[in-house]
Each structure stands twice: as C-alpha cells, then as structure tokens.
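Engineer: could you work out the structure for the sequence below:
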Amino acid sequence: MADIIFYHNPMSRGQIIRWMLEEVGAPYDTEILDYASTMKGEDYRAINPMQKVPAIVHNGRVVTECAAICAYLADVFPEAGLGPREEEKADYYRWLFFAAGPLEQAVTNNFAGFTAKDEQQRMFGYGNYDLAVNTLANHLAGRDFVCGARFNAADVYVGSAVLWGTQFGTLPKLDPFIAYGERLAEREAYRRGKGEDMQLIAEMQAAG
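Structural biologist: Prediction:
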C-alpha cells in the first residue's frame, strides 16, 4: 500500500490533484468515489465532512482543498522541485491564493448569474468578474509560468483553473490564457493524468 491515498472522482476537481500527483512522482493509491453513494457515506465523511472530492491521506494525515493539497505535496516531496524558490515565494503564494479565492469566487458567481452591484463590490474579495479575470491575464502576459520561467506547484492549480475555464467557457479565451494553457498541456505529467482520468470517465459512462 502506498503512503498516499487519493480520494477521487474523475469528473471533479480531483483532476487537479491527479495532475499534481503525477508531477510529484510518488506512488499513490486511488479510491474512486461515487457522488450519490460512497462520497456521502460515513467512511468518507470521517475523512472529509464536506463530502467532496478530492482529498488525500498521507501517512495518516488528511488534506483537503485543491490549492492546499498542491502546496502540501510540493512541501513534503521537495525532491520533485515543485515548491517555490526563495525569489519565487511572493508570486507563488500570491497567485495560488488569488486563484483559490478571488478568481474562484468571481467565476462561480458569474456562472450562477450573480453580479454584485457597484455598492456591493467592496464586500467581495474579487470586486467584479472582469477585474479578477483581467488581473490574472495581465500577470500571465509575457511570462511562461506563474513565477516566471520555471514551472512549479502554483501552475498546477492556476493552470487547471485556466485550462478548465477556457475549455468550458467560464473564462474568456484571452491570449495570455491560451498561450499559458498550451504550454501546460504539453507537460508529460499533465497528459498522463488526463489520460488516466479520461479512461476512467469512458469506463464509467459505458457502465451507465
């Protein structure tokens, strides 16, 4: 049994963590959960009371929330080189938390059709959708990755948001997003993880 147990459903944000685990390269066991049954069961609720995937258990310790899992894995497997170097730490933490906070809120509220009135915007961490989206796009313009020339764990999380958003229309297909996504999609770990999850999805759909 591997030291990492990965609780997952391929039709979820778990694809982010699949990619991260493939980048890390440490062995892991995957437990596939069903939305209607095992994800709501007592065994899994003891791991994540939110009844959501993904989650990991590493040497008996539970970690949930995709950004936290990415940062945790980068930290506990330093040999993978996915944590920030000293000069990268400001951008690493800034944009990892920006994507998990303001950008996530802006995208989900926009998808739900909620637009804050001008007088309400100061109550929201993102202000408005266009401001959040353009802030990230402007940061990515003219650079290869979140922290500059080197890929790290922040790119797994931020990149997943960009790749998913531009594919499904929750983010506009701005030039910086498209160029960034194309670079990320060339990574072997991304392709390997995506391939595994697409195969699982096909098997689940075939089984009904």
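
Engineer: please count neighbours and contacts with C-alpha atoms only from this point.
Structural biologist: OK.

Engineer: all strands of the chain, in order?
Structural biologist: For the chain, the strands defined by DSSP state E cover 4-8, 28-32, 55-58, 61-64.

Engineer: gap between the second one and the chain center?
Structural biologist: If I follow you right, that is strand 28-32. Averaging C-alpha positions (Cα atoms, centre = their mean, to the nearest Å) puts strand 28-32 18 Å from its chain's average.

Engineer: for that strand, buried residues please.
Structural biologist: The neighbour-count check on strand 28-32 (16 or more other Cα atoms under 10 Å) flags 28, 32 as buried.

Engineer: what angle do it and strand 4-8 make?
Structural biologist: Interaxial angle, strand 28-32 versus strand 4-8 (axes from the mean of the first three to the mean of the last three Cα atoms, to 10 degrees): 30 degrees.

Engineer: which residues are contacting strand 28-32?
Structural biologist: Contacts to strand 28-32, defined as Cα atoms under 8 Å, 6 or more residues apart in numbering, come from residues 1, 2, 3, 4, 5, 6, 7, 8, 9, 10, 21.

Engineer: how about the most centrally placed residue in the chain: what's its closest non-neighbour residue?
Structural biologist: The residue lying closest to the centre of the chain (Cα atoms, centre = their mean) is residue 157, at 3.6 Å. For residue 157, ignoring the flanking residues on the chain, the nearest one in space by Cα to Cα, 6 or more residues apart in numbering is residue 67 at 6.2 Å.

Engineer: ditto for residue 22
Structural biologist: Leaving aside its sequence neighbours, residue 22 sits nearest to residue 189 (Cα to Cα, 6+ apart; 5.1 Å).

Engineer: so the one you found touches residue 23, yeah?
Structural biologist: Yes: between residue 189 and residue 23 there is a contact under Cα atoms under 8 Å: 5.3 Å.

Engineer: my read: residue 25 touches residue 80, true?
Structural biologist: Yes: with contact defined as Cα under 8 Å, residue 25 and residue 80 form a contacting pair (7.4 Å).

Engineer: those two - which one has more neighbours?
Structural biologist: Set side by side, residue 25 and residue 80 show more neighbours around residue 80, with 16 against 13, by other Cα atoms under 10 Å.

Engineer: please provide the structure for the following sequence as well, for comparison with the first:
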Amino acid sequence: MPAGLTLYTNPMSRGQIARWMLEEVGQPYETVLLDYEGAMKSADYRAINPMGKVPTVVHGGHVVTECAAICAYLADAFADAGLAPPLDRRHDYYRWLFFAAGPVEAAVTNRALGFVVPEGRERMAGYGSFDDAVATLEKAVSGDAWICGEQFTAADVYVGAQVDWGLSFRSIPTSPAFEAYAARLRERPAYKRQKELDNALIAKMQAKG
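Structural biologist: Okay, the predicted model is just below:
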C-alpha cells in the first residue's frame, strides 16, 4: 500500500466529509488548506485536481477526488478500519453511497438554486423529484441500524453528511428518522474530532477576516 496521505481542503466546504472519513480511518494525514480564490485555482493545484475544488486526497501519489469516491477508496485502502462490508454484502453499501452522491446531491442542489423539474419531465432528471429523492433517503436511514445493518461503514459517512448538513442548513425537511440518524452520527468520536478540527480552522479564518 502506498505511503503518505494528504488532504487538500477548506474547512468551509465538503472537505469536512473527507476529513470525517480520514478520522474514521484513523491513519495520520497531512492537511493542506486552500482558499477559494487563490490557491484553489492555482496552476499547481489544478495539476492535482483540474476542477480547482476541494476536497482532494492524495495517497502515495495517487489522486482521489469526489467525496463519495474518497470515502469508498479510503475504506478499501485501510481495510483494517472495518469501514466497508465484505464483498458479498456490499449491495446496500454501493446502492446508498451512490444514491446520496447522485440523486440526493442533485435534488438538494437544484432545490437550493431554485430549480424545479418541470411537470412531466421528471424522467430527464436522475432523481425524478425532490420529494421522491428525500422520501427514499428517509426510508434508507430509518430504524436503529446503519446503512448496511449493524456495521457502520463509509456509506454512513457520506449519506450521514448529507443528512447532517441537510438538517443543519434546512436543505432537507426534518423528520424523526433523519433526526435520530443524525444524532447517532454526531456521537461518533471521529465525527466529533472532525468538527473540532474544522470549527477551529473556521474560527481562525473568520478572525483574520
């Protein structure tokens, strides 16, 4: 397994998801902070991530972008952390990880931007309608189990971040199922470490203006 693990991030970004996953993995990593208008759009960083956005994880020279991919990659790269189910039980793992990265992300973003799928054109949108996507997400996290049953996995990090942020920013409607799932996530030591680290960085950035 290649050595060296670096997170390129900004604390006020989806980089919080990647950091949470890194904290769950429990391996040492370097953090490189990038501002939105300067370093993130620089030629040096675009050579790593041509999109000029964060997060990006570099592991032994291998570049991984996109939060869902980062979560899945780290779960496999550091299998001893137990963040991926056995191969023969990964149906729910892949299903909900990529459902959150695809339909849920698109539905929530479009709604936040004021875009509504025209009536009768739902089949052209991968999520159909916002209400359908959210109802399906709610069903996936209902009950006392995690996404893949009793085992907490990388899918819970990504799906959980969507639910946690959705409730915090009111981009998804509140419900008992969402609230209960988020409450369990917020008790995880890795989640708490991530929030402490990123909140401290945000406070420093705000103090500097």
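
Engineer: and the residue lying farthest from the centre of structure 1, how far from residue 144 of structure 1?
Structural biologist: In structure 1, the residue that sits farthest from the middle, by Cα atoms, centre = their mean, is residue 119; the gap is 31.2 Å. The gap separating residue 119 of structure 1 from residue 144 of structure 1 is 37 Å, by Cα to Cα, to the nearest Å.

Engineer: how about the strands of structure 1 in TSV, adding distance to residue 193 of structure 1?
Structural biologist: Converted to TSV, the strands of structure 1 look like this (distance: least, Cα to Cα, whole Å):
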stretch	distance to residue 193 of structure 1
strand 4-8	12
strand 28-32	12
strand 55-58	16
strand 61-64	19
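
Engineer: after superposition, how close is the lengthiest helix in structure 2 to structure 1?
Structural biologist: If you go by DSSP state H, structure 2 has its longest helix at helix 189-208. In the superposition against structure 1, helix 189-208 of structure 2 averages 0.4 Å from its aligned positions (mean Cα distance after the TM-score superposition for structure 1).

Engineer: verify the stated contact: the residue nearest to residue 157 of structure 1 with residue 98.
Structural biologist: No: under the criterion of Cα under 8 Å, residue 67 of structure 1 makes no contact with residue 98, lying 10.3 Å away.

Engineer: ok, the closest residue to residue 165 of structure 1 other than its chain neighbours - how many residues close by?
Structural biologist: Leaving aside its chain neighbours, residue 165 of structure 1 sits nearest to residue 171 (4.6 Å; criterion: Cα to Cα, 6+ apart). A count of neighbours around residue 171 of structure 1, defined by other Cα under 10 Å, yields 21.

Engineer: likewise for residue 45 of structure 1?
Structural biologist: As a burial measure, residue 45 of structure 1 scores 14 neighbours (other Cα under 10 Å).

Engineer: then residue 87 of structure 1?
Structural biologist: Residue 87 of structure 1 has 9 neighbours, counted by other Cα under 10 Å.

Engineer: state the distance from it to residue 93 of structure 1.
Structural biologist: Per Cα to Cα, residue 87 of structure 1 is found 12 Å from residue 93 of structure 1.

Engineer: go on, residue 105 of structure 1?
Structural biologist: In terms of Cα to Cα, residue 105 of structure 1 sits 18 Å off from residue 93 of structure 1.

Engineer: looking at the two, which has the bigger crowd around it?
Structural biologist: Taking other Cα under 10 Å, residue 105 of structure 1 and residue 93 do not tie; residue 105 has more neighbours (20 against 14).

Engineer: the more buried one reaches residue 127, doesn't it?
Structural biologist: No: applying Cα under 8 Å, one finds residue 105 of structure 1 not in contact with residue 127, separated by 9.9 Å.

Engineer: give the contact list for the spatially closest residue to residue 150 of structure 1 that is not a sequence neighbour.
Structural biologist: Leaving aside its chain neighbours, residue 150 of structure 1 sits nearest to residue 144 (7.5 Å; criterion: Cα to Cα, 6+ apart). The contact partners of residue 144 of structure 1, by Cα under 8 Å, 6+ apart, come to 150, 180, 183.

Engineer: narrow the residues you listed to just the buried residues.
Structural biologist: residue 180.

Engineer: got JSON lines for the contacts of residue 144 of structure 1, with distance to residue 48 of structure 1 too?
Structural biologist: Formatted as JSON lines, these follow (distance: Cα to Cα, whole Å):
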{"residue": "150", "distance to residue 48 of structure 1": "33"}
{"residue": "180", "distance to residue 48 of structure 1": "32"}
{"residue": "183", "distance to residue 48 of structure 1": "33"}
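
Engineer: mind checking which of the contacts of residue 144 of structure 1 land in helices?
Structural biologist: 180, 183.

Engineer: closest one of the contacts of residue 144 of structure 1 to residue 134 of structure 1?
Structural biologist: Nearest to residue 134 of structure 1, judged by Cα to Cα, of the contacts of residue 144 of structure 1 is residue 180 at 14.3 Å.

Engineer: and that closest one, how close does it get to residue 99 of structure 1?
Structural biologist: Using Cα to Cα, residue 180 of structure 1 is found at 15 Å from residue 99 of structure 1.

Engineer: contacts only, for residue 111 of structure 2.
Structural biologist: With Cα under 8 Å, 6+ apart, residue 111 of structure 2 has these contacts: 130, 171.
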